[in-house]
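Enquirer: no letters, just coordinates:
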């Protein structure tokens, strides 16, 4: 959309009663999508580093640990996909599921925990896998918690 068209569209949204908040909601939805893509990308990068770590372990003769790393790698693939393809935090105007802004703030706070956990994951991979299993389990727990937040009866339209 051209800037002049966007300005016109924004003017229409501002002029029509009840629609000015729609732009803000759509902006939050876009932000939520970008955050999801960012987190999934970082998890994918960590997963790729685990593949490199498996090669290092092989070269070091630490073959007994390869199965565990393989399982962690598969878990991270699943986690990354579940984050990447999760419902966006704010539904559009005509979607059945609508989330109040306060509920979206709960999701954003939860996503901050995700960012911190992914940072720990990256650090662990850099340190040859120290504490890796526990961090992956923490991220799995966060994924489950997010699903529960989304399935909450407090969300309109449920």
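Expert: Looks like it arrived, so ask away. Note that the structure is predicted; figures quoted are calculated from it, not measured.

Enquirer: C-alpha from now on. contacts and neighbour counts both.
Expert: Fine.

Enquirer: which element is residue 129 on?
Expert: Residue 129 belongs to no helix or strand when assigned by DSSP states H and E.

Enquirer: neighbours of it, how many?
Expert: Close neighbours of residue 129, defined as other CA atoms under 10 Å, add up to 18.

Enquirer: now it: how far from residue 72?
Expert: Distance check for residue 129 against residue 72: by CA to CA, to the nearest Å, it reads 10 Å.

Enquirer: same question, residue 79
Expert: Plainly put, residue 79 is 10 Å away from residue 72 if you go by CA to CA.

Enquirer: try this one side by side with the last:
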């Protein structure tokens, strides 16, 4: 959205006059949030209708691709609509300098700026054939845009609650690059976990002791081998912010690796995905150069857990697990503490 169109958007909100007047700041905050919640809510509804269409067509793979970003967009809408700041300095008689007021206005403009690219991504999804690389890529870009919006709204709230400007470096990181470009290039913090660093999940602590970096036509991710807990656990982190995180356990399946079906206890898993790519493995015994791999994904007739199989001909790795919300992870690394 161009600067002129953003200003038109703000000026179109009845009663919105910015933050210069102390008496009107709380009203200005409420008015801009109500309008943003309304407009982002319409985009969330549109994405929800797309998910419903896929469900009606029984295209469960397509539903899974957009369920998480749709949920995150709904959460963003609700955060914007219901935010409460109590007796924040911005709304009190405390003197607030103009630089701080300018920053809040800049965050307002940045949030308005996200409407057009997000709408365009949803339109691209509507026009893409489910299951294609284009569809998966568009969904990842859309999910990344939503995460950028969450970050920007959090930055805005930090200014309001403190009544002080953010450091220029932080503002530049949040607002300095166009939302489209920033979202596409962004990788989750957890993707750069290193050996010996730790994570916390479901109240348990784990240490990274190895990883498999997979580069496949369907995407790129890292499966981190973890030490801790009762079983051998693995964490899958996507290379893009919009990808899916998995919590996995190493298992031994019955049947020929790569066959149409594999058995694990009383559960039969049927192969739903099969592709060739490369992996790089780093573990306690050293590292291996990039090597070819066959990757298969299996799904049971009922249940949410899936099997993920790496077949290197001379060796294989079978992991079982399900998609998790990265917000449930706590990361203890040099990159930061948020998984995404």
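Expert: Sure, I can see it. Predicted model only: the values in this text are computed from it and were never measured.

Enquirer: report the TM-score for the pair.
Expert: The TM-score (TM-score structural alignment, normalised by the length of structure 1) is 0.67; 130 aligned residues with a CA RMSD of 2.8 Å.

Enquirer: structure 1: matching residues for the helix or strand harbouring residue 309 of structure 2?
Expert: Counting by DSSP H and E, the element that carries residue 309 of structure 2 is strand 306-311. Matched against structure 1 by TM-score structural alignment, strand 306-311 of structure 2 finds no partner residues.

Enquirer: need the residues that contact that strand.
Expert: Here strand 306-311 of structure 2 makes contact (CA atoms under 8 Å, 6 or more residues apart in numbering) with 257-258, 269, 293-300, 316-322.

Enquirer: next, the buried residues of stretch 268-279 of structure 2.
Expert: Under the neighbour-count criterion of 16 or more other CA atoms under 10 Å, stretch 268-279 of structure 2 has 268-271, 277-279 buried.

Enquirer: could you dump the residues you listed into CSV with distance to residue 85 of structure 2 and secondary structure added?
Expert: As requested, the buried residues of stretch 268-279 of structure 2 are exported to CSV (distance: CA to CA, whole Å; DSSP: H, G, I helix; E, B strand; the rest coil):
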residue, distance to residue 85 of structure 2, secondary structure
268, 51, strand
269, 49, strand
270, 50, strand
271, 50, strand
277, 49, strand
278, 49, strand
279, 48, strand
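
Enquirer: want to throw the residues you listed into a markdown table with distance to residue 262 of structure 2?
Expert: Below are the buried residues of stretch 268-279 of structure 2 laid out as a markdown table (distance: CA to CA, whole Å):
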| residue | distance to residue 262 of structure 2 |
| --- | --- |
| 268 | 6 |
| 269 | 5 |
| 270 | 7 |
| 271 | 8 |
| 277 | 21 |
| 278 | 23 |
| 279 | 23 |
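
Enquirer: I'd like the next helix or strand past the longest helix along structure 1.
Expert: Across structure 1, the longest stretch assigned as helix under DSSP state H is helix 20-59. Of the helices and strands lying after helix 20-59 of structure 1 in sequence (DSSP H and E), the nearest is helix 66-84.

Enquirer: which strands and helices lie in contact with that following helix?
Expert: Other helices and strands packing on helix 66-84 of structure 1, by 3 or more CA pairs under 8 Å, 6 or more residues apart in numbering; DSSP states H and E, are helix 20-59, helix 132-150.

Enquirer: residue 68 of structure 1: which of those is closest?
Expert: Minimum separation from residue 68 of structure 1 across the helices and strands packed on helix 66-84 of structure 1 (CA to CA) falls at helix 132-150, 8.4 Å.
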